[in-house]
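Student: The following comprises the amino acid sequence and a computationally predicted model.
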Amino acid sequence: MPAVPPDPAPGAGAGPGAGPRADVLVVGAGPVGLMLAGELRLAGAAVVLVDRLPAPMTQSRAAQLNTRTAEILHARGVDELLAEARPEPRSHFGGLGFELSHLDSPYAGNWKVPQYRTEAALARRALALGVEPRRPYDLIALDSPADSPAGSADAGAHVVATVVGPSGPVRLRARFVVGCDGEESTVRRLGGFDFPASAPTRELLRADVRGIDIAERRFERRPGGFAVADARDGVTRVMVHEHGRTVTRRTTAPTFAEVAQRWFAVTGEDIRHGTPVWVDAFDNSHGQVTGYRRGRVLLAGDAAHRHLPIGGQALNLGLQDAVNLGWKLGAAARGDAPAGLLDTYHDERHPVGARILRAVVAQEDLLLGGPAIDPLRAVLADLLAEPTARAQLAGLTSGVDVRYGDDPDPLVGRRLPALDLGGRSTDELLRSGRGLLLTPDAADPSRPRHPRVRAVSWPEHILVRPDGHVAWRGTGRGTPAGLPAALRRWFGPAATDVNHPISPRPDEELAPS
């Protein structure tokens, strides 16, 4: 099974000059970790993926993929997941709904699918690319040796991670470590990330329940609190907030009896006879790390940002973090990343995360606030009657308005819509993990070339990153003056040995140190 051999015991040749045992250690095998592992493999990196849970989760948890995430999954060939998802053409902001069908995308709308199905599909993709999660392995220590500083570009620089598995502790060396291990991230704590977060003031309880027949409730504000009920395939998801409840820090999930009691207090409906499939609680504490990278340790998904699951944003935000990071970290692991490329992960994704957090906090008040918030809801409802306001919120909730940088060309920084190249689409070509150069001069031998970029015929000059975002656009025939610089900036000098094949899967098991 894919893994790496253990770090030798002290004095057994494990000095700072020895090479790392993996390019990247990914901690957390949920959807974000699995997506990242697949992206890293496309980039040619040797990956070890560990998770503290003994088996994949079976709860539905996040149950919605937005338009941008659906586009990304299609571009990576995960179409079987989209085929089983239930399309919903509407979204909402604070419970005030609006249509998404006008978006310029074949995946306009939200796509309802339980998180465990998303995780299973991404696990199959990762396995096909050579990564299988190692379970259960719990991270307990991270160490960057003093003679291999975290920011060093030296090939011997590495991080030592200690994980405890079924047979005891194992020491692993990797050039980089990424925490995809959720809101209570161990990587974030051990890596020393600054994580300012608000104190919780509100709590919601959530449960998936069989055997109840209750009215559908969509963001229902009631005198005693807030309630949601959504039935599918014999299971009803209920979510409830009761006004005035003191928030206490939980170390275990609430009981179903507690959920039923609060549901009755808010709605007057008795669901005690139901059979719970899954129960959890979450509060409104929210925060974001000040930096997504500290040297050779990085964070993605809920490890980097936490907030209420309003609007289904958390999973989508995390998967999009992974796709932004994967090709960049893969280049850094290969050793041919252009200067500053890895820093663009924080530069691009931190503002996106901050914007989502602001939107979630605003929606929290709109949904969970008492009667005093009603005038503001009425004003916002009037604004949503205006096409411009609807379009802005549709872009925010769907993810399609994400743009990196401030290039004067309006296409640069945005994700390239799928283009038909005569039987093949740009999305299909991006599945290889290489960049694309759309150009009228694809066959011209004098055109600048790069082993990590595939040239295809198109009337315009457009350089596309492996994550599908436009890096540069030029005009006119012949080689535009900015193309060589754009290739170097995003893909490194072509003279570098960048035709690094995907590393073979290591064939040794994790073993105790």
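Tutor: Received, thanks.

Student: C-alpha only now, for contacts and for neighbours.
Tutor: Noted.

Student: what's the single longest strand in the chain?
Tutor: strand 168-179 (DSSP state E).

Student: Would you tell me what the next helix or strand after that one is?
Tutor: Using DSSP states H and E, the helix or strand that follows strand 168-179 in sequence is helix 186-190.

Student: helices and strands around the next helix or strand after that next one, which ones?
Tutor: Counting by DSSP H and E, the element after helix 186-190 in chain order, helix or strand, is strand 203-210. With contacts taken as 3 or more Cα pairs under 8 Å, 6 or more residues apart in numbering; DSSP states H and E, strand 203-210 sits against strand 235-242, helix 256-267, strand 275-283.

Student: I'd say Asp427 and Ala418 touch.
Tutor: Yes: counting by Cα atoms under 8 Å, Ala418 is a contact partner of Asp427 at 5.7 Å.

Student: the more surrounded of the two?
Tutor: Asp427 (22 against 16; other Cα atoms under 10 Å).

Student: so how far is Val360 from that one?
Tutor: Shown here: Asp427 relative to Val360, a distance of 31 Å by Cα to Cα, to the nearest Å.

Student: Ok, Gly370 next?
Tutor: From Gly370 to Val360 the distance is 17 Å (Cα to Cα).

Student: what does Ala485 give?
Tutor: Note on Ala485: its distance to Val360, by Cα to Cα, is 39 Å.

Student: what helix or strand does Asp23 sit in?
Tutor: strand 22-27.

Student: elements contacting that strand?
Tutor: Secondary elements touching strand 22-27 (3+ Cα pairs under 8 Å, 6+ apart): helix 31-42, strand 47-50, strand 168-179, helix 313-334.

Student: Out of the ones you listed, which is the most enclosed?
Tutor: Counting by mean count of other Cα atoms under 10 Å, helix 31-42 has the highest mean neighbour count of the helices and strands packed on strand 22-27, with a mean of 29.

Student: chain center to that helix: distance?
Tutor: Distance of helix 31-42 from its chain centroid, counting by Cα atoms, centre = their mean, to the nearest Å, is 10 Å.

Student: who's in contact with that helix?
Tutor: 26-27, 46-47, 49, 115, 118-119, 122-123, 125-126, 129-131, 180-181, 300-301, 315, 318-319, 322-323, 325-327, 329-330, 432-433, 502-503 (Cα atoms under 8 Å, 6 or more residues apart in numbering).

Student: And here is the other one:
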Amino acid sequence: MDQVIVVGAGPVGLWLAAELRLGGVQVMVLEARQERDPHSKALTIHPRTLEILAFRGIVDRFLAEGPRIPSGHFGGLDDRMDFSVLDTPFPFTLALPQARTEELLEEHALAAGAAVRRGHRVTGLAQDSDAVTVTAEGPAGPYTLTASYVVGCGGTASAVRQAAGIGFPGTGTTVWGWLGDVVLDRPPAGIANLSGPHGGLMIAPLPGGVHRIVGSDPAGVRSDRPGELTLDELRAKVTRIAGTDHGMGDPRWLSRFGNATRQAERYRAGRVFLAGDAAHMHFPTGGVGLNVGVQDATNLGWKLAATITGAAKDDLLDTYRAERHPVGADLLVSTRAQTALMTAFTPEGQDLRALLSRLIATVPELSRELAERLSGLAVAYDRPPGAHPLIGRRAPNLRLPDELFTLLHPGRHVLLDLTTTPHEGWPAAALIRPDGHVAWAGDDPSKAPRS
């Protein structure tokens, strides 16, 4: 019997599998696709996710792959947030196609000892007090597997979520955006953001001489899905907004996406858990979806491993929902707000965009607050009443003299004794969780709880 079955071999499932292996747990990943999707929905790795990769000593593999962008947009506004001021070793976003991100994460998971089966579609599950039985369809036909726990990481249509009877309430689509990965004979320099009453778009370079064009326009403000996007339609939209099609041709991928926004009622149902898009769906504003999903997996991984190996009691698993559900809810508020800005095509909406854009450019505190929220650096979990104010907060990369992020490589709690290396704003001791958040802080290292 496998200890954990992870359903979905996207970035979230692969990262979770590696985290579970780091904790000494047997894990099987089931993926319905025979081959990795060549089309990259996500392109952005945010600072907090880069920190998480640094926790496990593999961030350099990713940094070597893509350009670093020291700014980010909020709702497609013309003025961009300054990421260079953020308190992190990675004050930028990394531009990396999801397909390559998945390749790197799969290499990491396989090296850690995870098993990955492609072409295996989960069709149902049943659980009792001791185990979960998964029904799947593979190349050789239907079969069943039994595990101590199952985690659904298979995207917004999650078969695990549906089979577990977990509700997915929210709002339907009212806006359709569009996306094209195309070759441009006359591309703009760097990343281009354009917006106006005819719509808004962003153009970004991809590897292999391809550019991604993503945007929305007034014609997309509708609940019913338009027909399939064509190159002629994309060319007309871009020309209307930008005044040129930049010599568009040779489409590699054309797609539409909606702003349906939903969140799972529960992240846990007995021995079944959800993470990533299986737990929350939203308009892809700011490129945050992959990042929040990986952060879900980082929170769940060490807790599930500690419970299975007997290092922690089962009630630790309830803190996964308590900590990550509010993060998902905040994500939906942010993406809805940005969607409203991105589709503010009226004169009043254009004035609102201009005002907020100017504030981002002229009020550094606002720019930084938005950047910290978007990047994931602002996430802090609730602490018990009267507890030290650092508890639940993200720990920066303190130098002791070894860097904290290096000390987190084994995926275990780290007790920091700061009596001889004091840091401003920190007490004499702190216990850091495997996911980089503060578990305990106080003035006497000997009083730290056992991890």
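Tutor: Here it is on my side, so go on. Keep in mind that this is a model prediction, so the values were computed, not measured.

Student: just to revisit the earlier point, so which of Gly370 and Val360 of structure 1 has more stuff around it?
Tutor: Just comparing Gly370 of structure 1 and Val360: by other Cα under 10 Å the higher neighbour count belongs to Val360, 23 against 16.

Student: The more buried one -> structure 2?
Tutor: With TM-score structural alignment as the criterion, Val360 of structure 1 lines up with Thr335 in structure 2.

Student: Where is the longest helix in structure 2?
Tutor: helix 318-342 (DSSP state H).

Student: quick one: contacts of that helix?
Tutor: Applying Cα under 8 Å, 6+ apart, the set of residues contacting helix 318-342 of structure 2 is 74-77, 200, 216, 259, 261-263, 266-268, 279-286, 292, 296, 299-300, 303, 349, 352-353, 379, 381-382.

Student: who are the neighbours in contact with the counterpart of Gln313 of structure 1 in structure 2?
Tutor: Aligned counterpart of Gln313 of structure 1 in structure 2: Val288 (TM-score structural alignment). Val288 of structure 2 makes contacts with Thr44, His46, Leu374, Ser375, as judged by Cα under 8 Å, 6+ apart.

Student: Could you check how far the counterpart of Val438 of structure 2 in structure 1 is from Gly405 of structure 1?
Tutor: In structure 1, the residue paired with Val438 of structure 2 is Val470, using TM-score structural alignment. Distance, Val470 of structure 1 to Gly405 of structure 1, by Cα to Cα: 11 Å.

Student: overlap in contacts of these two?
Tutor: Counting by Cα under 8 Å, 6+ apart, the residues touching both Val470 of structure 1 and Gly405 are Gly413.

Student: Who has more neighbours out of those two?
Tutor: Per other Cα under 10 Å, whichever of Val470 of structure 1 and Gly405 has more neighbours is Val470, with 23 against 13.

Student: Contact partners for the closest residue to the more buried one other than its chain neighbours?
Tutor: Leaving aside its sequence neighbours, Val470 of structure 1 sits nearest to Val464 (Cα to Cα, 6 or more residues apart in numbering; 4.5 Å). Taking Cα under 8 Å, 6+ apart, we find Val464 of structure 1 in contact with Leu416, Gly435, Leu436, Leu437, Leu438, Val470, Ala471, Trp472.

Student: Surely Ile462 of structure 1 is within a strand?
Tutor: Yes: according to DSSP: H, G, I helix; E, B strand; the rest coil, Ile462 of structure 1 belongs to a strand.

Student: burial measure for the residue nearest to it when sequence neighbours are not counted, as a count.
Tutor: In space, and not counting its chain neighbours, Ile462 of structure 1 is closest to Arg473: 4.5 Å by Cα to Cα, 6+ apart. Per other Cα under 10 Å, the neighbour tally for Arg473 of structure 1 reads 21.

Student: Specify the local secondary structure of Arg473 of structure 1.
Tutor: Classified using three-state DSSP, Arg473 of structure 1 is strand.

Student: Give me the residue at the spatial middle of structure 2.
Tutor: Asn291 (1.9 Å; Cα atoms, centre = their mean).

Student: so what's the nearest residue to that residue once chain neighbours are set aside up against?
Tutor: Spatial nearest neighbour of Asn291 of structure 2, excluding adjacent residues (Cα to Cα, 6+ apart): Thr49 at 6.0 Å. By Cα under 8 Å, 6+ apart, the contact set of Thr49 of structure 2 is Asn291, Val294, Gln295, Gly376.

Student: According to the alignment, which residue of structure 1 corresponds to the last one?
Tutor: The reference is to Gly376 of structure 2. So, by TM-score structural alignment, Gly376 of structure 2 is matched to Gly399.

Student: Name the nearest residue to its match, ignoring sequence neighbours.
Tutor: Arg68 (5.2 Å).

Student: Quick one, which of the helices and strands packed on strand 203-210 of structure 1 gets closest to Asn110 of structure 1.
Tutor: For those, proximity to Asn110 of structure 1 was assessed by Cα to Cα; strand 235-242 is nearest, at 17.4 Å.

Student: Where does the closest one end up in structure 2?
Tutor: By TM-score structural alignment, strand 235-242 of structure 1 lines up with residues 210-217 in structure 2.
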